[in-house]
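Asker: Any chance you could fold what I've pasted below:
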Amino acid sequence: MTEINKPLSIAEIKKVLQTITDPTDERLEAFRLDSRKGALAALNSWERKVEKQRMQEMKLQEMLAYEKRVWSKGKKWVAGIDEVGRGPLAGPVVSAAVILPEDFNVVGINDSKQLSLAKRDALFEVIQAEALAIGIGIKDSTVIDQVNIYEASKLAMIEAVERLKVQPDHLLIDAMTLPLSISQESIIKGDAKSVSIAAASIIAKVTRDRMMEEYDTVYPGYGFSKNAGYGTKEHLNGLDSLGVTAIHRHSFAPVREADNQQKSSL
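Answerer: You can find the predicted model right below:
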């Protein structure tokens, strides 16, 4: 407070708090002595925000452990790899490979499934701007039906690595081993343990979701923009009433059943 006899208004306190980042700032103690409910509420809100930021920074450091260990061995180009789209009945499986710089310091990155749509989109743009290299691999429903979803996921990951503009020194892969002559680690639930894999999961997820939004305009009636090709009630109803599209996975049971129903009705 600037004057003992003239306390700051609640609005002014909120404005001051927006400028404070140091928990030891002496102005915070003055605000704590303010008995007004609005002042205390503003201070509590600031403290929650600071604590959330602290926790996110701690999480980032935890998720950089794999990368730091590899960087410490002189390997600069560490690629995190993940895929999305194994479970849907329609659309491709999409993989991403992401190489982050050693000074990467963006908090909030996590397994894409744990993030809101708005947060994923925002982080997608940040990762695109900050990453040293990004590769995308896409295998459509035809490939999935030919080789199975597991093998198609592996092929998409290999393609993502091959599309990187630099040759990686090391691969951090979410629960997969790839037949590549590059040193690699398979990390169970890697998208929650490695920031590079988490970044790859965000790139892959946003890329695939946007593809499915486009498919929704080509094949309306299945809800692709909302369900991303997963077997929701709307999607299954679409299969029943409209039939199978060119992007459906014929090797998946609900689609196969819809195929058989179509054939039997002819």
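
Asker: rest of the way, CA atoms for contacts and neighbours
Answerer: Noted.

Asker: hey, where'd the helices end up in the stretch 151-266 of the chain?
Answerer: 195-218, 224-227, 233-242, 253-265 (DSSP state H, counting those that start in this stretch).

Asker: Throw these into CSV and include mean neighbour count and distance to residue 159, thanks.
Answerer: Listed next are those as CSV, based on neighbours: other Cα atoms under 10 Å; distance: least, Cα to Cα, whole Å:
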stretch, mean neighbour count, distance to residue 159
helix 195-218, 24, 13
helix 224-227, 19, 25
helix 233-242, 17, 29
helix 253-265, 14, 27
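
Asker: got JSON lines for these, with distance to residue 140 too?
Answerer: Output for the helices of the stretch 151-266 of the chain, formatted as JSON lines (distance: least, Cα to Cα, whole Å):
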{"stretch": "helix 195-218", "distance to residue 140": "11"}
{"stretch": "helix 224-227", "distance to residue 140": "15"}
{"stretch": "helix 233-242", "distance to residue 140": "18"}
{"stretch": "helix 253-265", "distance to residue 140": "15"}
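
Asker: which stretches of the stretch 1-150 of the chain form helices?
Answerer: Using DSSP H, counting those that start in this stretch, helices in the stretch 1-150 of the chain cover 10-17, 26-32, 37-63, 65-71, 117-130, 141-147, 149-162.

Asker: Could you check how far the third one is from the centre of its chain?
Answerer: Going back to what we said before, that points to helix 37-63. Here the centre of helix 37-63 is set off from its chain's centre by 23 Å, with Cα atoms, centre = their mean, to the nearest Å.

Asker: Same check on the first one?
Answerer: Remark: helix 10-17 is offset 34 Å from the chain centroid, using Cα atoms, centre = their mean.

Asker: Determine the set of other helices and strands touching it.
Answerer: Under the contact definition 3 or more Cα pairs under 8 Å, 6 or more residues apart in numbering; DSSP states H and E, helix 10-17 sits against helix 37-63.

Asker: let's see this one next to it:
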Amino acid sequence: MAPRKRAASRSPSPQRTPEPPFHFPTVRRGEALFDSYTFHSVDEARAAAGGAAVGEGKGKGRAQEDAEGEQDEKEVRKVEGEWMLGVDEAGRGPALGPQVYGIAFCQLAYSDALKEMGFADSKTLTDPLREELFKDILQHKDDVKYAVTVMSPADISMGMLRKQPYNLNAQSHDVTINLIREVVERGYNVKECYVDTVGPAADYQAKLSSHFPTISFTVTSKADALFPIVSAASIVAKVTRDRILDEWTFAEPGVGGEGEEGEAVRVFGSGYPSDPKTVAWLQDNFDPVFGFPNVARFSWAPVKNALLKKGAASKWDDEPSTIQKYFSGQPAGADRAPLFKDYNLVSVGEF
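Answerer: Coordinates of the predicted model:
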């Protein structure tokens, strides 16, 4: 019986290096997100063409400061045609990560083509399909423009924790007004605007109309499922927020451990308090003194409650004295920690 021939051994095929994820221009890579920022696709196009962007050189502050921005001094070139604009947001409810407001705008005559591109409620789409639709917007940059404002967790929290709270509805309204104003300041003749409501729709619509009397506003719930231009804005906002979380840069070293390439492990899930991954991450990354990393919104109940229940106790000696303490005969600061007394540390109101 003839010996069986051994099959020739195959050399292992070389492993393919995974392609880096597609970079969406609305996402700032490699830097910790402390301050809110705004990105306009129009500015990027003008910069590539050698032109100056409206508001170039101005820093982006918090939502209220943006909404109170001054008219740019540069002469604005009027853009031809009549335009429609949609507004939506992503990340209103999570305890982790930013809230992102997105807008998309196109000429009124382009509205039918926008429907054919397949835009629908971004919440009903898969992540890959949302990203493909955002790429379609990038490929049709001459027809569909967009912008985002990324509201950082720190800015959201600082507003809500003020002595006179700057609540999330007010912050959202101001960001929306600012985005619309910036489009108008860039020379676009916006005739129609469709907005997913925040708060009572009629009140919000009246507020927007008072700021922009020449624009016809439609403010309603589920606007992203009703109007393709709002769906496009929703997709821009949702993809931007998801990608920011996927690529989150921690300002704090060693948070969550490190992956194979020394990168911080991002296992906080969606950021919603109902997400088990988010709950586990909050439990694993709590510090009794500093609280949580900069991805957390300190004004959200799960974060505030964790600090109240498990945070290190603190005493504020600068709080106003009560009448009972005044007559107690105990000198002010008598119960301060020895460290303050040994080093003669005192509180000052100004330098």
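
Asker: rewinding a little: out of the helices of the stretch 151-266 of structure 1, flag the one nearest residue 54 of structure 1.
Answerer: helix 195-218 (16.7 Å; Cα to Cα).

Asker: ok, average deviation of the closest one from structure 2?
Answerer: Compared with structure 2 after the fit, helix 195-218 of structure 1 shows a mean deviation of 1.3 Å (mean Cα distance after the TM-score superposition for structure 1).

Asker: for the helices of the stretch 1-150 of structure 1, which one ends up most surrounded?
Answerer: Highest mean neighbour count among these (mean count of other Cα atoms under 10 Å): helix 149-162, with a mean of 22.

Asker: Report the angle between it and helix 195-218.
Answerer: Put simply, helix 149-162 of structure 1 runs at 110 degrees to helix 195-218, going by axes from the mean of the first three to the mean of the last three Cα atoms, to 10 degrees.

Asker: coming back round to it: reformat the helices of the stretch 1-150 of structure 1 as a markdown table; add distance to residue 93 of structure 1.
Answerer: Listed next are the helices of the stretch 1-150 of structure 1 as a markdown table, based on distance: least, Cα to Cα, whole Å:
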| stretch | distance to residue 93 of structure 1 |
| --- | --- |
| helix 10-17 | 46 |
| helix 26-32 | 51 |
| helix 37-63 | 25 |
| helix 65-71 | 26 |
| helix 117-130 | 18 |
| helix 141-147 | 8 |
| helix 149-162 | 6 |
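
Asker: counterpart of residue 111 of structure 1 in structure 2?
Answerer: Using TM-score structural alignment as the criterion, residue 111 of structure 1 maps onto residue 121 of structure 2.

Asker: How many neighbouring residues does its match have?
Answerer: Neighbour count for residue 121 of structure 2, taken as other Cα atoms under 10 Å: 19.

Asker: Could you do the one 4 residues further on as well?
Answerer: Counted with other Cα under 10 Å, residues neighbouring residue 125 of structure 2 total 13.

Asker: what's the closest non-adjacent residue to residue 110 of structure 2?
Answerer: Excluding its sequence neighbours, the residue lying closest to residue 110 of structure 2 (Cα to Cα, 6 or more residues apart in numbering) is residue 143, at 7.4 Å.

Asker: ok, that neighbour - contacts?
Answerer: By Cα atoms under 8 Å, 6 or more residues apart in numbering, the residues touching residue 143 of structure 2 are 106-107, 110.

Asker: which residues touch stretch 136-147 of structure 1?
Answerer: Identification of contacts with stretch 136-147 of structure 1 by Cα under 8 Å, 6+ apart yields 90-97, 151-153, 155-161, 163, 204, 247-251.

Asker: Distance check, the corresponding residue of structure 1 for residue 298 of structure 2 against residue 151 of structure 1.
Answerer: Residue pairing (TM-score structural alignment): residue 298 of structure 2 is matched to residue 250 of structure 1. Residue 250 of structure 1 is 16 Å from residue 151 of structure 1, where distance means Cα to Cα, to the nearest Å.

Asker: before we move on, what about residue 76 of structure 1?
Answerer: The gap separating residue 76 of structure 1 from residue 151 of structure 1 is 29 Å, by Cα to Cα.

Asker: same check, this time on residue 98 of structure 1
Answerer: Residue 98 of structure 1 sits 21 Å away from residue 151 of structure 1, going by Cα to Cα.

Asker: Which residue ranges of structure 2 form strands?
Answerer: 37-40, 83-90, 99-107, 144-151, 190-196, 216-220 (DSSP state E).
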